[in-house]
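> Got a predicted structure here, sequence first:
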Amino acid sequence: MSAAAATWIAADWGTTHLRVWAMSDSGTVLAAAGSADGMGTLTRDGFAPALDALTADWPAVPVIACGMVGSRQGWTEAPYSAVPCPALASNLTLAGTRCHIIPGLKQASPADVMRGEETQIAGFLSLNPRWDGVICLPGTHTKWVHVSADEVVSFQTVMTGDLFAAITGHTVLRHSCTDGWDDAGFLQGVDDAIARPEKLAARLFSLRAEGLLNDLPNATARARLSGLLVGAELAATKPYWLGQQIAVIGAGTLAGLYVTALGAQAAPATQVNADRATLAGLTAAYRSWKDQT
């Protein structure tokens, strides 16, 4: 089969990239394409041309999109759905003539929001019916999501990825955490932070001091920094994952670190392919939209 047979297009439209898939009605991927036309690079009148350019050789069929395309700075703002609620809202927001955007989720207290992750959550639940537990979605802003009875009950966002990038790029540790990796160093950092999370700031500077005084390798320092930040995150989110069934949705290396860190705390987690979850969620949204039209 080719893209010419597509009946709809799935789109994952984030801040930095746009990814699209030509889809059959049954949810089979017929073709795929991508570009750097993320939300952050476009003005409001640039979204339709970016989509049309990327799918110029495909049929002009309905598009189901998730991600930052529906943010306040995106093509058209798709209002948040308030938790507790199903991961996928029944109402999609139309942008242009054919792009239907999936709403994100919001939480009043403590205040929190997500866009894009709700589609991965919905996809995971469609692939794992009647699953209850906690879903972790690692990234620049990692999400911890409590799911029960096919609803998102609550969630918490932790800026671990942003902190790692800021510390390694804009603090004195940029000299000590340049490259390389050390698995044992990562686990040591996780254990140290979980044992004494209040000492995080002090332990960060000790990485620099150990490099100067004891020749701590940069690879070990970098891995231990990551472990300290992930460990502090696990300490903060312990009420979510302790004693729960856990799924980690994300790209190989980063998601694998979370699985490793959780396993070291006797909290086994299952790693889930992010693209598969995204496509399953977009497919579920398309079927729901089609049933209403």
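Great, that's in hand. Numbering: from 1, shown residues only.
> CA only for contacts and neighbour counts going forward, please
Fine.
> Distance check, Ala3 against Ala32.
Here the criterion is C-alpha to C-alpha, to the nearest Å. By it, Ala3 lies 9 Å from Ala32.
> right, I mislabeled it, should have said Ser288
22 Å.
> Return the residues in contact with the residue nearest to the spatial centre of the chain.
Geometric centre of the chain, nearest residue: Leu137, 4.8 Å, by C-alpha atoms, centre = their mean. Neighbouring residues of Leu137 by C-alpha atoms under 8 Å, 6 or more residues apart in numbering: Glu117, Lys143, Trp144, Val248, Ile249, Gly250, Ala255.
> Show me what the host helix or strand of the last one is packed against.
What it means is Ala255. Assigned by DSSP states H and E, Ala255 falls within helix 252-264. Under the contact definition 3 or more C-alpha pairs under 8 Å, 6 or more residues apart in numbering; DSSP states H and E, helix 252-264 sits against helix 183-195, helix 218-236, strand 246-249, strand 269-272.
> Format the ones you listed as CSV; extra columns: mean neighbour count.
Output for the helices and strands packed on helix 252-264, formatted as CSV (neighbours: other C-alpha atoms under 10 Å):
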stretch, mean neighbour count
helix 183-195, 21
helix 218-236, 24
strand 246-249, 25
strand 269-272, 19
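> Below is structure B, check it against A:
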Amino acid sequence: MTNTLSPAWIAVDWGTSNLRAWAMGADGRVLAEAESDEGMGKLAPSDFEAALLRLITPWLAGTPPVLACGMVGSRQGWREAPYRAVPCTPLDRAALIAAPTTDPRLRVTIAPGLMQADPADVMRGEETQIAGALRLMPGYDGILCLPGTHSKWAHISAGEVVSFQTFMTGELFALLSTASVLRHGMQGSGWDEAAFDTAVTDALSRPERLGARLFSLRAQGLIAGLTPDAARARLSGLLIGMELAAARPYWLGQRVTLIGAEKLSTAYARALAAQGVTTGRLSVTDCTLAGLASLSPQHEATPQ
């Protein structure tokens, strides 16, 4: 961050909790990267410009355009970027929204998210990852699963997002393991693969029993010596299994590619493999940068 750079453009992924930025060369290489904990959830609309400047000022010598995605475009963000309705391409340069700035070096545009009317659903940030996945896998038709706090399953065909479904699996795990009665048996960060596998199978076969199975984690910790490692793995397996049961129309007999953090993607891949589904994997960062690159001036100038 101490050296002045002249990138061709700057990529920004601005989530609820964190802000990440990359200085990009004209050839698509990452020249530098930086991040902070100044996510959307900590900022008022008037705070976004200063937060971004604190991170990327050394990169602004040539006034490069800044392309941003994620919660920065939400109603509580820098400026709301209205959702685009599916079925549609994941990104559209014509739909970019300019953010209000006072520093003459800043030229910031925000990519909008996607919406689905029935069943009602929305995404912000994942559409950019999906666009990047389609650049990395030209002609891809199938399912993209994006595990996370709010996991997404998206049906992709002919370069468009046909439909998608969101599951609050990650948020439920966080709440149940840290703020419910189950927290007393969830200490540490260990793992038990056998316990995970059993819980996935249990939830897939009897999803209506989830509430009872969850409380049994507490009871088994009290009377049967269930270890924290096994409890955490079983909680994860129950929740992911519940998600897979509901998302079955997306993955059954389909080509599935995972876009997510390594540890979480491994858990989803393991759960799906038990159902006979072999999954591909892509990096979140690679997909985000490839998606934003499709909106960059360099991409616009490249013959298609």
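It's in. All values derive from a computational prediction rather than experimental measurement.
> Can you give the distance of stretch 44-54 of the second structure from its chain's centre?
22 Å (C-alpha atoms, centre = their mean, to the nearest Å).
> Equivalent analysis for stretch 262-273 of the second structure, please.
The answer for stretch 262-273 of the second structure is 15 Å, by C-alpha atoms, centre = their mean.
> same thing with stretch 222-234 of the second structure?
29 Å.
> Quick one: residues in contact with that stretch.
177, 185-193, 195-200, 217, 220-221.
> how near is the residue of the first structure positioned farthest from its centre to Thr283 of the first structure?
Most distant residue from the mean C-alpha position of the first structure: Leu213, 38.4 Å away (C-alpha atoms, centre = their mean). Computed with C-alpha to C-alpha, the distance linking Leu213 of the first structure and Thr283 of the first structure is 55 Å.
> Strands along the second structure, start to end?
Using DSSP state E, the strands of the second structure run over 9-14, 19-24, 30-36, 65-70, 84-85, 97-98, 107-110, 114-116, 121-123, 142-146, 151-157, 160-167, 256-259, 279-282.
> which one of the ones you listed is the most hemmed in?
Among those, strand 9-14 has the highest mean neighbour count (mean count of other C-alpha atoms under 10 Å), at a mean of 26.
> That one - contacts with which helices or strands?
Packing partners of strand 9-14 of the second structure (3+ C-alpha pairs under 8 Å, 6+ apart): strand 19-24, strand 65-70, helix 284-293.
> now with 10 Å?
Applying 3 or more C-alpha pairs under 10 Å, 6 or more residues apart in numbering; DSSP states H and E, one finds that strand 9-14 of the second structure makes contact with strand 19-24, strand 30-36, helix 48-56, strand 65-70, strand 107-110, helix 284-293.
> How about the contacts made by the aligned partner of Pro147 of the second structure in the first structure?
The alignment partner of Pro147 of the second structure in the first structure, by TM-score structural alignment, is Pro138. Listed by C-alpha atoms under 10 Å, 6 or more residues apart in numbering, the contact partners of Pro138 of the first structure are 144, 157-161, 248-251, 254-258.
> Recalculate using a threshold of 8 Å.
Counted by C-alpha under 8 Å, 6+ apart, Pro138 of the first structure has contacts Val248, Ile249, Gly250, Leu254, Ala255, Tyr258.
> Kindly provide the distance from the equivalent of Pro100 of the second structure over in the first structure to Ala4 of the first structure.
In the first structure, Pro100 of the second structure lines up with Gly96, judged by TM-score structural alignment. Distance, Gly96 of the first structure to Ala4 of the first structure, by C-alpha to C-alpha: 22 Å.
> Looking at those two, which has the bigger crowd around it?
Using other C-alpha atoms under 10 Å, the more surrounded residue of Gly96 of the first structure and Ala4 is Ala4, with 15 against 12.
> So the more buried one sits against Ala56, correct?
No. Contact between Ala4 of the first structure and Ala56 fails when scored by C-alpha atoms under 8 Å: they sit 11.2 Å apart.
> now the counterpart of Ala68 of the second structure in the first structure: how far from Trp58 of the first structure?
Correspondence of Ala68 of the second structure to the first structure, assessed by TM-score structural alignment: Ala65. Between Ala65 of the first structure and Trp58 of the first structure the computed distance is 16 Å (C-alpha to C-alpha).
> Next: Phe47 of the first structure.
As judged by C-alpha to C-alpha, Phe47 of the first structure and Trp58 of the first structure stand 17 Å apart.
> so what sits against both of Ala3 and Ala32 of the first structure?
Listed as contacting both Ala3 of the first structure and Ala32 by C-alpha under 8 Å, 6+ apart are Ala22.
> equivalent range in the second structure for the helix holding Ala255 of the first structure?
Against the second structure, helix 252-264 of the first structure falls on residues 262-274 (TM-score structural alignment).
> What residues sit buried inside the matching stretch?
Neighbour counts using 16 or more other C-alpha atoms under 10 Å place Leu264, Ser265, Ala267, Tyr268, Ala269, Arg270, Ala271, Leu272 of stretch 262-274 of the second structure among the buried residues.
> tell me the contacts of the last one?
Spelled out, it's Leu272 of the second structure. Thr278, Thr279.
> about what we covered before: which residue in the second structure aligns with the residue farthest from the centre of the first structure?
Alignment note (TM-score structural alignment): Leu213 of the first structure maps to Ile223 of the second structure.
> ditto for Asp183 of the first structure
Asp183 of the first structure maps onto Glu193 in the second structure, by TM-score structural alignment.
> show me the contacts for its match.
Glu193 of the second structure neighbours (C-alpha under 8 Å, 6+ apart): Ala233.
> From Gly125 of the second structure, how far off is it?
From Glu193 of the second structure across to Gly125 of the second structure, the span is 31 Å (C-alpha to C-alpha).
> Same check on Leu238 of the second structure?
Counting by C-alpha to C-alpha, the gap from Leu238 of the second structure to Gly125 of the second structure is 27 Å.
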